[in-house]
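> what follows is a predicted protein model with its sequence.
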Amino acid sequence: MNWDRFNDLKIELNDLQRENLIKYKNILQEENKIHNLTAIVEDQEIIDKHFYDSLIFTNVFNPEGLSILDIGTGAGFPGLVLKIIFPKAKIYLLESNGKKINFLNKVIQELDLKDVWTLNERAEEYSLDNKEKFDVIISRAMAPLNILLEVGVQALKVDGTFICLKAKNVNNEIQDLNGQEKKLGLMLEQRQELQDDVLGERNNLFYKKQKVTPSEYPRLYSQIRKRPLGK
């Protein structure tokens, strides 16, 4: 297995971090035989397309020591990877699928990770009950921007950062949003773009929360789906 790509992110893996990533990979491969957790199953592919991809944004944003909510974490990307690499971060893994929550708990227990919690809830419901709790909200390819930002924004502190890890077609999502992130109190502050030989196109968006989100957001999920922001 080749870890050289991590040098591009100025991440020098210590022995414990490398050991934990390998354990994580092994558990993922074993559990994936029973539960459909990922279509990416080869050793190097997991390292490149899950682990490395989860960390690209850290080239321009340091998550160490921050409270982070990972919305729709799935098999733990990027949240669990962040916990392994940035141990002082406090990570909350939000996932509505109970089987994936069980998998995440297994990884956390076997790697003996601290200050990381799993949340088996829906994003729009959790954010309403936990307003302005987190320094960072992050999500990797969970939903279009005009849905994702609305369901999660209430849980973000004012001056916090909403990080959306995206691949291609992000310009279409930005166009569909049509500037309506301002209604949520958000402003697009930074965009990280790169073209990678293995991963293809990557676009990571960083929204700053400038003010308190109005109480009418998020709407019921049925309403959000029927008429997303910008439509």
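Looks like it arrived, so ask away. Numbering: from 1, shown residues only.

> could you use CA atoms for every contact and neighbour count after this?
Will do.

> go ahead and flag the most central residue of this structure.
Geometric centre of the chain, nearest residue: Ser139, 3.0 Å, by CA atoms, centre = their mean.

> I'd assumed Cys164 was in contact with that residue.
Yes. In this structure, Ser139 is within contact of Cys164 by CA atoms under 8 Å, at 5.3 Å.

> and the strands in this protein?
Per DSSP state E, the chain carries strands over the ranges 67-71, 90-94, 116-119, 134-140, 156-166, 186-196, 200-209.

> Arg227: which of those strands is closest?
Nearest to Arg227, of all the strands of the chain, is strand 186-196, at 19.2 Å by CA to CA.

> in that closest one, which residues are buried?
186-188 (16 or more other CA atoms under 10 Å).

> what does stretch 221-228 give?
Here stretch 221-228 shows 221, 224, 228 as buried, counting by 16+ other CA under 10 Å.

> tell me the contacts of the nearest residue to the second one once chain neighbours are set aside?
Going back to what we said before, that points to Ile224. Once flanking residues are discounted, Ile224 sits nearest to Ile147: 6.6 Å by CA to CA, 6 or more residues apart in numbering. By CA atoms under 8 Å, 6 or more residues apart in numbering, the residues touching Ile147 are 224-225, 228-229.

> now go through those and say which are in helices.
Among the contacts of Ile147, the members falling in helices are 224-225 (criterion: DSSP state H).

> here comes the other one, which I'd like you to weigh against the first:
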Amino acid sequence: MRIKYADMINDFKALGIELSDKQLAQFDKYYELLIKWNEVMNLTAITEFDSVCKLHFVDSISAYKYFDFSKDDYSLIDVGTGAGFPGIPLKIVFPKLKITLLDSLNKRLNFLNEVIDELGLNNEGSIVTLHGRAEDYSSIGNKDSLRETFDIAVSRAVANLSTLSEYCLPYVKVGGRFIAYKSEKAGEELSKAKGAIHLLGGKLIDSPEFVLPDSEYSRTICIIEKKEKTSKQYPRKAGVPSKKPLS
């Protein structure tokens, strides 16, 4: 197992993480299930082993360089989790996290529930899946609202930062963090999103640009602190944040 994952092990070491044999076995099972389910539904266009390790597994943990997920038993929501990135890798590496995986497609959640069961991810801090759009569970009127109940919101979803902030910041407690994974340098996007972040009660506190270990893949991690409660008017109705991003 360690020979098979030698490159990934080194990448994690570069991030300051030593993977146990149990964690390697969990990543191996995750990869196996990802490829199996991807044959019957669209989970990822990236399927080659080394690429999945680098661009999904290592990338999902890369924010650890700038935020210590192991510091506390944080509650975390992964908004638009898709195939489980970054939520599942974060859970494997930091098992005490209490994670909610939110996605709008039930078929993806069926996959994630099998991953959770097969990897035994509920053995320490809890991990659950939740079906719905990003706007559904953070609105004032929803009786099942999870508004401002999480220490951390994360997202690797493909959307501009203004839209992602409206999706994610309403879920975060005052004093918590929204961590957005961007797959490229994001200076211009950050500039355009500053007004939206302020409107939603947040403040950008860091936006490091870096390259994934032993690669040429540029990344930006945007770390936004929740400074005050989000106004009741946000998020707007489903579909509006993506069609008309705040400025």
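The structure has been received and is ready for your questions. Since the structure is predicted, the reported quantities are computational estimates derived from the model, not experimental observations.

> ok so, going back, what's the most distant pair in the contacts of Ile147 of the first structure?
Most distant of those, by CA to CA, are Arg225 and Leu229, 9.4 Å apart.

> translate Asn26 of the first structure into the numbering of the second structure.
The equivalent of Asn26 of the first structure in the second structure is Glu32 (alignment by TM-score structural alignment).

> same thing with Asp159 of the first structure?
In the second structure, Asp159 of the first structure lands on Gly175 (TM-score structural alignment).

> ok, Asn20 of the first structure touching Ile84?
Yes. In this structure Asn20 of the first structure lies within contact range of Ile84 using CA under 8 Å: 7.1 Å.

> hmm, back to that, buried deepest among the strands of the first structure, which one?
Most buried of the strands of the first structure by mean neighbour count (mean count of other CA atoms under 10 Å) is strand 67-71; its value is a mean of 26.

> average offset of it relative to the second structure?
For strand 67-71 of the first structure, the mean deviation from the second structure after alignment is 0.3 Å (mean CA distance after the TM-score superposition for the first structure).

> orientation of that strand relative to strand 156-166 in degrees?
Angle between the axes of strand 67-71 of the first structure and strand 156-166 is 50 degrees (criterion: axes from the mean of the first three to the mean of the last three CA atoms, to 10 degrees).

> show me what strand 67-71 of the first structure is packed up against.
strand 90-94, strand 134-140 (3 or more CA pairs under 8 Å, 6 or more residues apart in numbering; DSSP states H and E).

> what is the orientation angle of the last one with strand 156-166?
What it means is strand 134-140 of the first structure. Using the same axes, to 10 degrees: strand 134-140 of the first structure against strand 156-166 is 20 degrees.

> tell me, strand 134-140 of the first structure lands on which residues of the second structure?
Against the second structure, strand 134-140 of the first structure falls on residues 150-156 (TM-score structural alignment).

> ok, which stretches of the first structure are helices?
So, for the first structure - with DSSP H - the helices run 15-32, 43-46, 53-55, 79-85, 98-111, 123-129, 145-152, 170-177, 221-226.

> can I get these in CSV with distance to Trp117 of the first structure?
Below are those laid out as CSV (distance: least, CA to CA, whole Å):
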stretch, distance to Trp117 of the first structure
helix 15-32, 16
helix 43-46, 23
helix 53-55, 18
helix 79-85, 10
helix 98-111, 8
helix 123-129, 14
helix 145-152, 17
helix 170-177, 30
helix 221-226, 24
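
> between those, which one is nearest to Thr213 of the first structure?
Once these are compared by CA to CA, helix 145-152 is nearest, at 9.6 Å.

> mean per-residue distance, the closest one to the second structure?
Looks like 1.1 Å for helix 145-152 of the first structure (mean CA distance after the TM-score superposition for the first structure).

> pull out the buried positions in that helix.
Of the residues in helix 145-152 of the first structure, those buried (16+ other CA under 10 Å) are 145-152.

> nearest to Ser67 of the first structure, of the helices of the first structure?
Among these, helix 79-85 sits nearest to Ser67 of the first structure (CA to CA), with 10.9 Å.

> so the closest one corresponds to what in the second structure?
Using TM-score structural alignment, helix 79-85 of the first structure pairs with 87-93 in the second structure.

> ditto for stretch 49-59 of the first structure
Residues 55-65 of the second structure are where stretch 49-59 of the first structure lands, counting by TM-score structural alignment.

> one step back: out of the helices and strands packed on strand 67-71 of the first structure, which gets nearest to Glu121 of the first structure?
strand 90-94 (6.5 Å).

> after superposing, tell me the mean distance of that closest one to the second structure.
With mean CA distance after the TM-score superposition for the first structure, strand 90-94 of the first structure averages 0.5 Å from its match.

> and the angle from that strand to helix 98-111?
150 degrees.

> mind listing residues that contact strand 90-94 of the first structure?
By CA under 8 Å, 6+ apart, strand 90-94 of the first structure touches 65-73, 76, 79-80, 83, 115-123.

> I'd like the helices and strands packed on strand 67-71 of the first structure as CSV, with distance to Glu201 of the first structure appended.
What follows is those, written out as CSV (distance: least, CA to CA, whole Å):
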stretch, distance to Glu201 of the first structure
strand 90-94, 26
strand 134-140, 14
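
> how much space separates the residue nearest to Ile224 of the first structure from Leu16 of the first structure?
In this view, Ile147 of the first structure and Leu16 of the first structure are 37 Å apart by CA to CA, to the nearest Å.

> which position in the first structure aligns with Ile205 of the second structure?
By TM-score structural alignment, Ile205 of the second structure lines up with Glu189.

> hang on, that match packs against Gln210?
No. Counting by CA under 8 Å, Glu189 of the first structure does not reach Gln210; the two are 10.4 Å apart.
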